[in-house]
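Visitor: Could you work out the structure for the sequence below:
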Amino acid sequence: MSNLHIFFGEILGTALLILLGGGVCAAVTLKKSKAQGAGWTAIAFGWGFAVMVAAYVSNSLSGAELNPAVTLAIAVKSGQWGHVPLYFAGQMIGAVIGAVLVWLAYLGQFQANEEPTLGIFATGPEIDHPVQNLVTEIIGTFVLCILILVDGLNTQLALSGTGILIVAFTVVGIGFSLGGPTGYAINPARDLGPRIVHSLLPIPHKGGSNWRYAWVPVVGPLIGAALAGLLYKALF
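Guide: You can find the predicted model right below:
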């Protein structure tokens, strides 16, 4: 893979991830949306399908990492760090683009908004306890990353594309099992990029962007990813 393929593949894939994932959050949350009130099941499956679409589209370009935590876990596993900044840059740019596209897709609903909208763009804890919230993000991301690393052991899964489907359903499972406390960012770019966009967009009554919490969904996933990479090296 060339540097251009990696960079633009991660931009495209992460933009699709955030468009479809943030889109389901907007659909469930905003008034005048036909899916308003559809609930957590719709959100969990929506994010899983978002991962599936984004990964299938970008896999041949960049390997569809789409997540700085996944990139870190793979680098810890392989010892190859040269492309890590390129992956991170593409993922952050893609996340910003995806968040803007969510806003454009629901522009009328956002213009009619009367409630805080941060939950459409970024995650937040149900109980504001930084240590617990950090641990939750570490655990959730560890599950995702160790699955991805082990998934990579089976070349037949990779060749058939079934591995991507397994990862997508794992994201759904994490959402159901571990998403309740924090909204399961499990991806620093997924949270930070859209949070920046939320802070800048002219959305009526949007509320604050909760920058005091913003470090948790960045640091927690990176720790979880590093632990997954280290455990993989020790056991597999």
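
Visitor: From now on I want contacts and neighbour counts done on CA atoms only, so please keep to that.
Guide: Fine.

Visitor: What helices and strands are in contact with the helix ranked longest in the chain?
Guide: In the chain, taking DSSP state H as the definition, the longest helix is helix 3-29. Judged by 3 or more C-alpha pairs under 8 Å, 6 or more residues apart in numbering; DSSP states H and E, helix 3-29 is in contact with helix 40-62, helix 84-105, helix 118-121.

Visitor: Sequence B follows; please return its structure for comparison with A:
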Amino acid sequence: MSEFLAELIGTMILVILGDGVVGAVNLKKSKAEGAGWVVIAIGWGLAVALGVYAVGNVSGAHINPAVTLGFAANGEFPWEKVPLYISAQMIGAIIGAVIVFFQYLPHWKATDDKDAKLAVFATDPAIKSTPANLVSEIIGTFILVMGLLFIGANEFTEGLNPAIVGLLIVAIGMSLGGPTGYAINPARDLGPRIAHAFLPIFGKRDSNWIYAWIPVVGPSIGGVYGAVFYNAIFVGEISGLFWIMSIVVAVILIVALVNELNQHTKMKSSNRSSKNEAM
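Guide: Now for the predicted structure:
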């Protein structure tokens, strides 16, 4: 099996089981309807674990462009292979989403909630705030890549590593997934979002392309920063990219904070105006 095919199949498995568990919980008349966030987090963790088990010995099972970019940024992966891996991941994600569509074929018509249908394929923030949403995806993916490097630095019983990676995904989902649904993977979000756009899903809404860049840019920044941060702090190899990414992330954090403070100020002013009008 080629590395291209391995990344395609690994990402396809990831999306089939990951989007599949969201479909099971969200779609009407599913036997798992309403099972909740914990089931989704565990489902995604197991999805990642199985994807890694499937192709880890062939391609290293990145199954995530943010991981590929991060590993390339810290020198663990050749840059010339990055386009090959990301292309395979995107194709695998689209195929996986199409399979999920067929798995729940009668449930699309049974489900009136258009947002719930889109959520099977792609993420959406709980509170829409562009800078804060971007920060959430950066932090989640930063922890993902750092966690992968932590795991790789330790010796485990043969075959246990993928299971530990799955637990890492569960931990991120439960602890950090609330604000944006923790895409932490550009292919996992963009591929299925593309599938949602072209699939004949009964009563679907638009694919929310206005938000679509955040689950791509945020994880990409977080993945690269997680890798160069690990190298700088744990390995002692401080690169120019580390300083560049530190500045980029610091600016984004400041912008997000200022935006939230401005929103709070506007809300207080609006409340005061309403009280004055009422008097």
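
Visitor: just to revisit the earlier point, how big is the angle separating the longest helix of structure 1 from helix 84-105?
Guide: Using axes from the mean of the first three to the mean of the last three C-alpha atoms, to 10 degrees, the direction of helix 3-29 of structure 1 lies 40 degrees away from that of helix 84-105.

Visitor: Tell me which of the helices and strands packed on helix 3-29 of structure 1 lies nearest to Val167 of structure 1.
Guide: Among the helices and strands packed on helix 3-29 of structure 1, the nearest to Val167 of structure 1 by C-alpha to C-alpha is helix 40-62 (7.7 Å).

Visitor: Which residue range of structure 2 does the next helix or strand after that closest one align onto?
Guide: Using DSSP states H and E, the helix or strand that follows helix 40-62 of structure 1 in sequence is helix 68-78. Mapping helix 68-78 of structure 1 onto structure 2 (TM-score structural alignment) gives residues 65-75.

Visitor: Of all the residues in the matching stretch, which ones are buried?
Guide: Buried residues in stretch 65-75 of structure 2, counted by 16 or more other C-alpha atoms under 10 Å: 65-74.

Visitor: what's the aligned partner of Ala26 of structure 1 in structure 2 in contact with, if anything?
Guide: Superposed on structure 2 with TM-score structural alignment, Ala26 of structure 1 falls opposite Gly23. By C-alpha atoms under 8 Å, 6 or more residues apart in numbering, Gly23 of structure 2 lies in contact with 100, 104, 117, 120.

Visitor: quick one: Gly23 of structure 2 from Gly147 of structure 2, how far?
Guide: 28 Å (C-alpha to C-alpha, to the nearest Å).

Visitor: coming back round to it: could you tell me the angle between the longest helix of structure 1 and helix 40-62?
Guide: Going by the same axes, to 10 degrees, helix 3-29 of structure 1 makes 170 degrees with helix 40-62.

Visitor: thinking Gln109 of structure 1 is in contact with Lys31, fair?
Guide: Yes: using C-alpha atoms under 8 Å, Gln109 of structure 1 is in contact with Lys31, at 6.5 Å.

Visitor: who touches both of these two?
Guide: Common neighbours of Gln109 of structure 1 and Lys31 (C-alpha under 8 Å, 6+ apart) do not exist.
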